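K.L.:
sequence first, predicted model second:
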Amino acid sequence: MGSMSWIHWVVVLLIVVLVFGTKRLGNIGKDVGEAVKGFKKGMADEDKPEQLNDQSRNSDSNASTRNDERSQR
C-alpha cells in the first residue's frame, strides 16, 4: 500500500478530466500561469525603486558637482 503506480495516476487524471472538462482545466492552467507572472513582476517591481533611488542620488550628486565647478569659474 506504498506509493501509487503510474496506472493509478492515469486513472486519477482521467477522472479529473471527466469531472472538470478540458476547457475548464485549460482556463485554470491559464489563470495560474497569469498569477505566477503577476507575482514575479510584483517581486521585480519591488526591487526597482531602490535602483531608481540610487540612480537619482548619483545624478543629483553629479549635478551638484557640476554646479560647484561652474561657481568656481
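P.N.:
Sure thing, it's come through. From a predicted model like this one, the values you see are computed outputs, not experimental measurements.
K.L.:
from here on, contacts and neighbour counts on C-alpha atoms
P.N.:
Noted.
K.L.:
ok, now how distant is residue 56 from residue 66?
P.N.:
For residue 56, the distance to residue 66 equals 15 Å [Cα to Cα, to the nearest Å].
K.L.:
can you pull out the helices in this structure?
P.N.:
6-20, 22-72 (DSSP state H).
K.L.:
need those in TSV (columns: mean neighbour count).
P.N.:
Putting these into TSV (neighbours: other Cα atoms under 10 Å) gives the following:
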stretch	mean neighbour count
helix 6-20	11
helix 22-72	11
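K.L.:
got another one to weigh against that:
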Amino acid sequence: MMPGPFELIIILVIVLLLFGGKRLKNIGGDLGGAIKGFKKSMKESEKIDDKDSVIDAKIVKEEDKV
C-alpha cells in the first residue's frame, strides 16, 4: 500500500524538522554526486571490457625431442 499525498507531506515535514533544510540539501547533493560517479564508473568499465575482449595469441609448436 503506497502512502497518499497527505502522508508524503507529513513525512517530508518530519524529515525537515529532524535534519534541517541546509543539511538535507547537503545530503541530496552528496547522493546525487555518488550516483553520478557510479554511472561514470559503469561506463568506463564497459569501455575497458570491450578492449579486453580481444586477445592476441600465438601458436607455438614444440619440436620433437629425440
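P.N.:
Arrived safely. The structure presented is a predicted model; accordingly, all values stated were derived computationally and were not measured.
K.L.:
check the gap between the spatially most central residue of structure 2 and residue 24 of structure 2 for me.
P.N.:
Nearest to the geometric centre of structure 2 sits residue 38, at 2.8 Å (Cα atoms, centre = their mean). Distance of residue 38 of structure 2 to residue 24 of structure 2, computed by Cα to Cα: 21 Å.
K.L.:
check the gap between residue 5 of structure 2 and residue 53 of structure 2 for me.
P.N.:
Per Cα to Cα, residue 5 of structure 2 is found 50 Å from residue 53 of structure 2.
K.L.:
ignore the last one, residue 36 of structure 2
P.N.:
Taken as Cα to Cα, the span from residue 36 of structure 2 to residue 53 of structure 2 is 26 Å.
K.L.:
cool, and residue 11 of structure 2?
P.N.:
49 Å.
K.L.:
what of residue 16 of structure 2?
P.N.:
Taken as Cα to Cα, the span from residue 16 of structure 2 to residue 53 of structure 2 is 49 Å.
K.L.:
repeat that for residue 25 of structure 2.
P.N.:
43 Å.
K.L.:
can you check residue 8 of structure 2 too?
P.N.:
48 Å.
K.L.:
with residue 20 of structure 2 instead?
P.N.:
50 Å.
K.L.:
kindly report the same for residue 33 of structure 2.
P.N.:
Distance from residue 33 of structure 2 to residue 53 of structure 2, by Cα to Cα: 31 Å.
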